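S.K.: Fold the stuff below for me.
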Amino acid sequence: MDEKHVTRRYYAAFIPAMVIFLGGSLGLVWLDASIDLPGTVLAALALVPIIALLSTFWIHWRYMQEIDEYLRQIQVKALLSGAAVVLAIATGWGYLESYVDAPALPIFWLNPISWVAYGVTAAFVTKRETGSFE
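M.R.: Here you go, the predicted model:
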């Protein structure tokens, strides 16, 4: 498969999964705030964004298996950077919570932080190594 086809297929799967994740997440917040649902119902509904999130990892894994080594190297660097940022924030904030009574950081924020760090790193590495953002 050529790179354009692989990338098109990646976005065709990734974007709907992320829309379901975001819609499910926001829907849960709205339901929890506006309707008095039992915890078991909310827990069952929480499976929707969880499954969507897990599918984004599988979609990205499949994408990385189908691109060439050079592009895969950029992806690996970006994913490791995202993971490093999340680990640094989680660990650092954990220390702050433990020792200086900082407010708790809602753990679900680590996912978008990771994807933002991934995107910034992927753009930076691509620009540095190719001279363009394509």
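
S.K.: rest of the way, CA atoms for contacts and neighbours
M.R.: Will do.

S.K.: Give the buried residues for the host helix or strand of Leu54.
M.R.: Leu54 is part of helix 47-66, with elements assigned from DSSP states H and E. Under the neighbour-count criterion of 16 or more other CA atoms under 10 Å, helix 47-66 has Val48, Pro49, Ala52, Leu53, Ser55, Thr56, Ile59, His60, Tyr63, Met64, Glu66 buried.

S.K.: mind listing the helices for this protein?
M.R.: For the chain, helices defined by DSSP state H occupy the ranges 3-34, 39-45, 47-66, 69-100, 110-130.

S.K.: picking that back up, what lies in contact with the helix holding Leu54?
M.R.: By CA atoms under 8 Å, 6 or more residues apart in numbering, the surrounding residues in contact with helix 47-66 are 1, 6-7, 10, 13-14, 17-18, 20-25, 72, 75.

S.K.: Next, the second sequence, to be compared with the first:
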Amino acid sequence: MTMNPAQRRYLGRMVVVSVTYVAAIFLAGSLLPKGSPATPLSVAIALLPGLAVFGFIWAIGRYFSELTDEYLRLLEIRKALVATALALGVASSWGILEIYTDVPRLPVFWVFPIWCFGLGVGAAVNKLTFGDGGCA
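M.R.: Okay, here's the model as predicted:
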């Protein structure tokens, strides 16, 4: 499959952000034992992976704006909408379960990985409804 220029730039950005995210997770995990006191330094270190998550979101938004093919942009935005629906639905439903039952707590950290999983679900929805899963 040949990638268009927007896809190549997107892939490059995602590689940089992914490496940054993994490095930030390892840094936080190695410097901060679980349950560390919330000092300005520990909070700053713990928030580093979150900054990389903003990088992922920025890269995806930039990709949408750089896609010149309107059909591909439609497919990508549909994937993001399905992912958003899945993440918000799971987070809200589980939150209600937490309020009214004794289910285990779901750390808020999992909302973004659920959203990323939802991109794959969105590609499947596109494939089933349009016969095309969209870009990589």
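
S.K.: average gap between stretch 50-61 of the second structure and the first structure?
M.R.: When the first structure is superposed, stretch 50-61 of the second structure averages 1.4 Å from its matched positions, counting by mean CA distance after the TM-score superposition for the first structure.

S.K.: before we move on, the earlier item: dump the buried residues of helix 47-66 of the first structure into JSON lines; add distance to Ala33 of the first structure as well.
M.R.: JSON lines is the format used below for the buried residues of helix 47-66 of the first structure (distance: CA to CA, whole Å):
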{"residue": "Val48", "distance to Ala33 of the first structure": "18"}
{"residue": "Pro49", "distance to Ala33 of the first structure": "17"}
{"residue": "Ala52", "distance to Ala33 of the first structure": "22"}
{"residue": "Leu53", "distance to Ala33 of the first structure": "22"}
{"residue": "Ser55", "distance to Ala33 of the first structure": "27"}
{"residue": "Thr56", "distance to Ala33 of the first structure": "27"}
{"residue": "Ile59", "distance to Ala33 of the first structure": "32"}
{"residue": "His60", "distance to Ala33 of the first structure": "33"}
{"residue": "Tyr63", "distance to Ala33 of the first structure": "37"}
{"residue": "Met64", "distance to Ala33 of the first structure": "39"}
{"residue": "Glu66", "distance to Ala33 of the first structure": "42"}
